[in-house]
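> Kindly generate the corresponding structure for this input.
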Amino acid sequence: MSKKVDIKLIALTITLLMCVVVPIVFWPDGTSKIINDFFHMMTTDFAWAFLLIGFGCTIFVIFIIISKYGNIRLGGEDAKPHYKGFTWISMIITSALAAGILIFGIVEWMFYVESTPFGIEPRSVEAYEMASAYGMFHWGFSASAFYLPASLAIGYMLWNRKGKSMKISEACSEVLGKEKTKNSLFKLIIDGVVTFCFVGGLLITVGLGTSVIGELIGDLFNVDNTLTLRITIIFAFCAFFIAATSKSIAKGMAKISNFNIYLALAFFLFVFIVGPKSFILNNVVMAVGTNITNFVKMSFYTDAVAQTGFIQNWTIFYWAWYLSLSISIGLWVARISYGRTFRQIAIIVFIVLVFFNLATSATSVSTMVAMITSKNLQVNEEPNKWFKVLWGCIFMVLPVTILYLENAVEELNILGIMQSMTSLFGVPLFFVNVFLIWSAVKAIRSDYKNNKLKI
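Here you go, the predicted structure:
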C-alpha cells in the first residue's frame, strides 16, 4: 500500500485537520469565539484584498476570451477531448458549488431586503430591486471567474507540459524547481495545505446542505431536526458518493452529472410553469440590467464609511469561499478538459446555472485528493477505489464536528461559524494560486519563445 500512497502528505493533512477538530470538540466555546474573531478581522481589515482578487479574476477571464491566448489547447494542437461537450459541461457545473447556490440563491434575497447595501432603506422598492441584483452578482461572473486562473494554469502544466502527477507542487515546478529534492519541504507544505483546504471548501456545502435537508425532512415527516438526523444524512451522502467514487470518472461522475443537469432543467421548468411567469421574466431582466449598471460599484464597495456589515457578511464571505474552492475545482476542470481550448473553459465558467449537487461536489473533490496523495500515479490513471472512498469519508469529519459544535454551544450562529471557517481556508490558497499562475505564465512564455507553442 505504501508504494501507492503518499504517507507524508496524508499524515500532514490529517494533522492539520486534527488541529481544527480537537479544539472544537474539547473547547467549543473558546474555539467558536476565536473563529468568529478571525472572521471579523479578515472580512473587515482585508475586505479590499478580497474585492480586488475577485475583480482581477473577472478581468482575467475577459482577457482570455478576447486575446490570442484563448486559442491555447490543453494537450496540444491535435488533442481531442476525452468527454462529449454536454458531459464535460455537466461535470464542471456540478462540481463547482454543489447545493450552496440552490440554498443561498433562493433565500438570500430575503436577508438583503432587511440588511441592505449602500445604506438603502430596508424593505423599500429599491431594497427589493438590489436584493435580486446582488444575489445574481454573488453567483455570477466574478464568482465563477475565481476558478479559471487555477484551471488554466493546472491544465497547461498537466497536459501541455506533460505533468507526471496531479500534485499542485508539480504544477508549480517552474517556480519551485523540477528536481524532487529542490524545495522538497516547501512542496510538501503546499500539497498538504491544499489537501487540507479541500476539506474546508466543502464545509459550507455539506454543513449547510445537511441542516437544510434535515429541516425539509422534519417538515415532511413531522419529526425533529436533531443532531442524529443530520449525522444520518451525512452518512447517507457518504454512501452515495462511495458508490460514485467506486466507478471511474467516465462511469461515475459523468453519469451523475448528466442526471443532475437534466433534473435541474426539469426543476426550473416546473418552477417557471407553476410560478408567476411574467414576474420571473421581468425580474430577471431587471436584475441583469441592475448588475450591468452597478457591477463596478458592487465589485469595489468595501462599506468603509457606513460599516453596515453587509459586505463582510456576504460578498467577502462568498469571495473567500470561492477562493477556498479555486484549487480543487481548478484541478477537476483541468483533469477533464484535455483537448479543450483556454477560451472554451472561460466561456463555460461564465455560464450561470442555478443547480449544483452536494454529492457530486464531494465525489469530484475526493477523487482529486486521492490523486494528489497517491504516488507514481500517471495523469491518465485513476487512484484506487478504496482510497477515493477513504478521502470521501475523511471529508465528512469536519461537517460532523461543526454539527457537534452547534449542539454544544447554546444560541450559536452556526452560519456565522461556517462563514468564519471558510475564510480561514481561503487565505492560504490565495498564495498557492500566486505560485501556480506564476509557474504557468513562465512555462507559456518559455514554450512560446522556443516555438513549442503556437498561438
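
> hey, let's count contacts and neighbours off CA atoms from now on
Will do.

> List the buried residues of stretch 50-67.
In terms of neighbour count (16 or more other C-alpha atoms under 10 Å), stretch 50-67 has its buried residues at Phe50, Leu51, Ile53, Gly54, Phe55, Cys57, Thr58, Phe60, Val61, Ile62, Ile64, Ile65.

> Where does the second one fall, secondary structure wise?
Applying DSSP states H and E as the criterion places Leu51 in helix 47-66.

> sorry, back to before: want to try CSV for the buried residues of stretch 50-67, with distance to Ala143 as columns?
Converted to CSV, these look like this (distance: C-alpha to C-alpha, whole Å):
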residue, distance to Ala143
Phe50, 12
Leu51, 11
Ile53, 11
Gly54, 7
Phe55, 10
Cys57, 9
Thr58, 8
Phe60, 13
Val61, 11
Ile62, 14
Ile64, 16
Ile65, 17
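
> Alongside the first, I'd like the structure of this one:
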Amino acid sequence: MEVKLNTNPNNKKQKYDKTLIIIPLLLVAIASVFFLVYPEKSASVLNNVSNYFVSKTGWLFMSFPPVMLLISMYWAFSKRGNIRMGGDNAKAPISMWTYIIILFSAGMGAGSVVFSMVEWAYYYSAPPFGMEAFSLAAAEMSTAYNMFHWGISIATLNMLLAIPFCYCYYIRKHNTLRLGDMCGIMIGEDKKYSKVLVKVINLIFIIAVLGSLSTTLGLGIPYISRSLSIVFGFPESSLINIAVILFIAVLFSFSSYLGISKGLQKLSEINVYWGFIFLAIILFGGSTIFILDNMANAIGLMLQNYIRMSFNLDPVFGGGFAQDWTIFFICYAWGFVAMTSVVIVKLSYGRTFREMILGNIFGVAAGLFVLMGINGSNALSLQLEGKFDVAGILASEGIQSAIVGILGQTVMGTVVGVIAFAIMLVLFIATTMDGASLTLASATIDKIDVKEEPSPVMRLVWCVILSVIPLTLTAVGAGLSTLQSLVNLIGWPIMIIGIFMLIKTFKWAKEDGY
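Reported below is the predicted structural model:
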C-alpha cells in the first residue's frame, strides 16, 4: 500500500538552523582528520576513555533496559495506551506489517546482519557465567545470549525517546522534532539557561545519530568490499571501499529524495523480502531441524535467564563479559534510539500508544529472533558437526573471513552466498542511512507538520555528510574494538536526556487527565 506522507500542503518554505548543520560537519571533519593523521593514537585514546567510562557506569546501563520494559508495559496497558496519535478519528496510513518492517529495516542497521552470523562464536569461545570455553553448555548459551543482546530489552530502549516525542508532537501539538527544542519546552522556554541548553542538546542529538551509524557502516562496508574481491578477483583496496560507499550513497540518496512512501517504504519492503528469501534458503538448505530446535531452545534459555543476563556485571570473578558485550550492545542501541525516535514519530500517525509500543518492542524483536536464530544456529551447526571451524577462523582471520566461510558451506555456495549476503547488507545500510537522513533533516527544521517531510535537498545534504563517516573509518581501518569504544561513549547523554523527558511526559499525562 503506497501512502503519501511526504506532503507539504501549504508549499511553505522550511526554515533550518544552519548551526546544526555546520557545527556537526566541522566536528566530523576534525575527527576525520585526527583519525587519518594519528590512527593508532586516536584509537588508543578512544579505547582508554571508553574503558574508564564503562567501568564507572556499567551498572546504570545494565539495569536500565528491564526498568524501561516495565515502564513501557505500564504505559501501554494503562489508559494512556488508548491515546490515538493525531486524534480519535485519525487513521494510520500504513499497515502494522509495513510499520514494523520499516522500523526493523531502518533501525537495526548492517550490524545486526553481520552479528547474526558470528556473534554466538564470540560467546562460545569466551562464555559468560564461568562456563568452560568451547563446551556444549557454552554452545547452548551462545545463541540465547545472541537473542538477548538483540531482543526485547534492546528494542525497548527506543521507547525512552519515542513516548516523549510522540506525546509532545501529537498530544501537546508542538510541531518540532528537535530533541533540544522538546527539552526546552519541557523545561520552560523562559528559563535563562534554556536557549543554551536547547542548542547543546540539539547538537548532542545529531552527533549521537552520526556516531551510531559509524558502527553499522564500519561492520558492513568491509564485508561488501571483501565479497567483491572474492567474487570478481579484485584486490582489496581503498578504491573498492570507496566505490562501495559511493554506490550505497547513491542508492539511499535516491530513496531519500523520493520520500517515505516512494523511497524508505519501498526500500524497506525489498530489504525484508530479500532477507526472507535468504533466510529460507539457509533454513531449508541446512540442518533444518537443528536450526528450529536451537532457536526454540535459545528463546527459552533467554527468557529463563533474562534477569540474570540483565544484571550480569560479574564484579567478583571479573570476567568482563558484560563490559565487552552487553554494555556495548546497549550503547549501540542508545545511538540508534536517537535516530529511530524521529522515524517512529513520522510513522505513528493514527496509531494508539499501545500499538506503537507493542509493535516496536515485540514486532521488531520477533524479526531479530528470526534473523539471529536462523543465521546463528546454522553457523553453530557447522561448528558442532566439524564442517567449519567458525570460532577458529573468527579469532585468526576476522569477521569477514568467518562469514565467507559459513556461506561457502551453504547450498548457495561461496559465490552466490557471498553476493546474496552482500545485497542484504547493502539494503540494510541503505535503509538505515535513509532513515538517518530523514531524522537529521527533521532535527534541523524549526517546525514540521504531521504530514510534512523535510525538503529533498536538505535530506540529500545529510546523505552527503553521512557518506563521509564510512570513508574515514575505511581509510583508518577501524577495528571492532575501536567501533565498540566509540559507541560506548555516545550512549550516556541520550539516556540522561531521555530520562528527564520521560519523567516530564508522565507529569504532562497526569495534567492532561490520562
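
> re the thing from before, list the superposition-based mean deviation of the helix holding Leu51 of structure 1 with respect to structure 2.
Here the mean offset of helix 47-66 of structure 1 against structure 2 after fitting is 1.9 Å, by mean C-alpha distance after the TM-score superposition for structure 1.

> for that helix, the distance to its chain's centre please.
Distance, stretch centre to chain centre, for helix 47-66 of structure 1: 16 Å (C-alpha atoms, centre = their mean, to the nearest Å).

> what do you get for stretch 218-230 of structure 1?
Computed by C-alpha atoms, centre = their mean, the chain-centroid distance of stretch 218-230 of structure 1 equals 28 Å.

> Go through that stretch and flag the buried ones.
Quick answer for stretch 218-230 of structure 1 (16+ other C-alpha under 10 Å): Asn225, Leu227, Leu229, Arg230.

> just stretch 33-51 of structure 1 next, same as before
Ile35, Asn36, Phe38, Phe39, His40, Met42, Thr43, Thr44, Ala47, Trp48, Phe50, Leu51.

> What is the burial count for the equivalent of Leu136 of structure 2 over in structure 1?
Correspondence of Leu136 of structure 2 to structure 1, assessed by TM-score structural alignment: Val125. Neighbourhood size, Val125 of structure 1 [other C-alpha atoms under 10 Å]: 12.

> Map Cys263 of structure 1 onto structure 2.
Wrong residue type there; residue 263 of structure 1 is Leu, not Cys. Leu263 of structure 1 maps onto Trp274 in structure 2, by TM-score structural alignment.

> That match: what's its closest spatial neighbour, skipping adjacent residues?
Nearest non-adjacent residue to Trp274 of structure 2, counting by C-alpha to C-alpha, 6 or more residues apart in numbering: Met424, 6.8 Å away.

> Look up how far Gly408 of structure 2 lies from that neighbour.
Met424 of structure 2 is 16 Å from Gly408 of structure 2, where distance means C-alpha to C-alpha, to the nearest Å.

> who has more neighbours, these two?
For Met424 of structure 2 versus Gly408, neighbours defined as other C-alpha under 10 Å are more numerous around Met424 (22 against 17).

> Can you classify that one by secondary structure?
helix (DSSP: H, G, I helix; E, B strand; the rest coil).

> so what's Trp159 of structure 1 up against?
Trp159 of structure 1 makes contact with Leu74, Gly75, Gly76, Tyr338, according to C-alpha atoms under 8 Å, 6 or more residues apart in numbering.

> and whatever residue of structure 1 lines up with Met295 of structure 2, what does it touch?
Taking TM-score structural alignment, Met295 of structure 2 has Val284 as its aligned residue in structure 1. Applying C-alpha under 8 Å, 6+ apart, we find Val284 of structure 1 in contact with Ser132.

> which SSE is Val284 of structure 1 in?
Assigned by DSSP H and E, Val284 of structure 1 belongs to helix 277-300.

> how far apart are that helix and its match in structure 2?
Its matched residues in structure 2 lie on average 0.8 Å from helix 277-300 of structure 1 after superposition (mean C-alpha distance after the TM-score superposition for structure 1).

> Do I have it right that Gln419 of structure 1 meets Leu202?
No: Gln419 of structure 1 is beyond contact range of Leu202, at 11.7 Å (criterion: C-alpha atoms under 8 Å).

> Please identify which of these two sits among more neighbours.
Shown here are Gln419 of structure 1 and Leu202; by other C-alpha under 10 Å, Leu202 has more neighbours (26 against 22).

> Quick check: the aligned residue for the more buried one in structure 2?
Using TM-score structural alignment, the equivalent of Leu202 of structure 1 in structure 2 is Leu213.

> which element is that match on?
Leu213 of structure 2 belongs to helix 194-232 when elements are defined using DSSP H and E.

> and for the helix or strand that that helix is followed by, what span of structure 1 is it aligned with?
Counting by DSSP H and E, the element after helix 194-232 of structure 2 in chain order, helix or strand, is helix 238-259. Across structure 1, the stretch matching helix 238-259 of structure 2 (TM-score structural alignment) is residues 227-248.

> Show residues contacting that stretch.
By C-alpha under 8 Å, 6+ apart, stretch 227-248 of structure 1 touches 206, 210-211, 213-214, 252-253, 256, 359-360, 362-363, 366-367, 382, 385-386, 388-389, 392-393, 396, 400, 403-404, 407.

> Next: stretch 314-321 of structure 2.
Contacts of stretch 314-321 of structure 2 (C-alpha under 8 Å, 6+ apart): Pro127, Pro128, Gly130, Leu313, Ala322.

> Ok, stretch 71-91 of structure 1 next?
155-156, 159-160, 250, 253-255, 257-258, 260-261, 336-343, 348, 454-455.

> Thanks a lot, see you next time.
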